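K.L.:
Quick one, fold the following:
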Amino acid sequence: MTAFIMGQMEIHSRDWMEEYFARIPELVTRHVGKFVVRGGDPTRTEGDSPAPDAAFILEFPDRAHAEAFWNSKEFQTLATLRRSGSTLDSILVDALD
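P.N.:
This next block holds a predicted model:
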């Protein structure tokens, strides 16, 4: 069953972004994933919290591929870099059958 990782990001500095975004697409692809949404100019449609600076949706063939990507050493290295200048809220969800 298809699985998605969805995230909302607050960007505090941009120092990490060039390296991160140069490397993340290939890593997602290597884990049989793809970006469905990347950046996207988020606008809050409901709720009181501010809209995030950026949002993303990654699609994987199944939860196992999504978890393998997220837990990979390569991604965790990039996540450490990303955390140096941003805060991320993300979730992993399964698609409808």
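
K.L.:
C-alpha only now, for contacts and for neighbours.
P.N.:
Will do.

K.L.:
Just the buried positions in the top helix by length along the chain, please.
P.N.:
In the chain, assigned by DSSP state H, the helix with the most residues is helix 17-30. Within helix 17-30, the residues scored as buried using 16 or more other Cα atoms under 10 Å are 17, 20, 27-28.

K.L.:
Between those residues, which sits nearest D48?
P.N.:
The nearest member of the buried residues of helix 17-30 to D48, counting by Cα to Cα, is M17 at 27.6 Å.

K.L.:
what's near enough to touch that closest one?
P.N.:
Residues near M17 by Cα atoms under 8 Å, 6 or more residues apart in numbering: R82.

K.L.:
Alongside the first, I'd like the structure of this one:
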Amino acid sequence: MTVYLIAELKVTDEAWLPEYVTHVHRIAARHNGRYLSRSTNVETLEGVPRDVTGIALLEFPSRDDVMALIGDPEYRPYREARRRGSICHYRLIDDTDIAGSIPYLGKPTGI
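P.N.:
Alright, predicted model coming up:
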């Protein structure tokens, strides 16, 4: 089942960024991930704006692929640098429809 990794972050120290943005997309691709967006152009249309510098949206064929990326030894130093230089929130969603009424989305389990 397709899943989407939503990474929201607020950069507190930019030192890690050049190496991260140069190399991590290649590591993600090795785990079947692809960036759909990696942007600092974040506009709040409703609600209280979140204190974020940027948001990245990645697509993976499965949760297992995401977990393989997160556990990849080559990714580890980039992950640790990101954690030291930002406040980040990683969220994972699948391609289901909670109402089950959109035909091109899957129906959730356990609801």
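
K.L.:
quick one: TM-score?
P.N.:
A TM-score of 0.89 describes the superposed chains when it is computed by TM-score structural alignment, normalised by the length of the first structure; 97 aligned residues with a Cα RMSD of 1.4 Å.

K.L.:
possible to save the buried residues of helix 17-30 of the first structure as CSV with distance to F69 of the first structure?
P.N.:
Shown next, in CSV, are the buried residues of helix 17-30 of the first structure (distance: Cα to Cα, whole Å):
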residue, distance to F69 of the first structure
M17, 19
Y20, 15
L27, 8
V28, 7
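
K.L.:
quick one: the longest helix of the first structure to the second structure mean distance?
P.N.:
Here the mean offset of helix 17-30 of the first structure against the second structure after fitting is 0.7 Å, by mean Cα distance after the TM-score superposition for the first structure.

K.L.:
Mind jotting down where the helices sit in the first structure?
P.N.:
Assignment of helices within the first structure using DSSP H yields the ranges 17-30, 63-71, 73-83.

K.L.:
now the ones you listed as TSV including distance to P52 of the first structure?
P.N.:
Shown next, in TSV, are those (distance: least, Cα to Cα, whole Å):
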stretch	distance to P52 of the first structure
helix 17-30	16
helix 63-71	21
helix 73-83	15
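
K.L.:
looking at these, which is closest to L96 of the first structure?
P.N.:
Closest among these, using Cα to Cα: helix 63-71, at 12.7 Å.

K.L.:
Now that closest one on the second structure. Mean distance?
P.N.:
Counting by mean Cα distance after the TM-score superposition for the first structure, helix 63-71 of the first structure comes out at 1.2 Å.

K.L.:
list the helices and strands that helix packs on?
P.N.:
Packed against helix 63-71 of the first structure, as judged by 3 or more Cα pairs under 8 Å, 6 or more residues apart in numbering; DSSP states H and E, are the following elements: strand 3-11, strand 86-94.

K.L.:
S86 of the second structure and V11 touch, don't they?
P.N.:
Yes - counting by Cα atoms under 8 Å, S86 of the second structure touches V11, with 4.3 Å between them.
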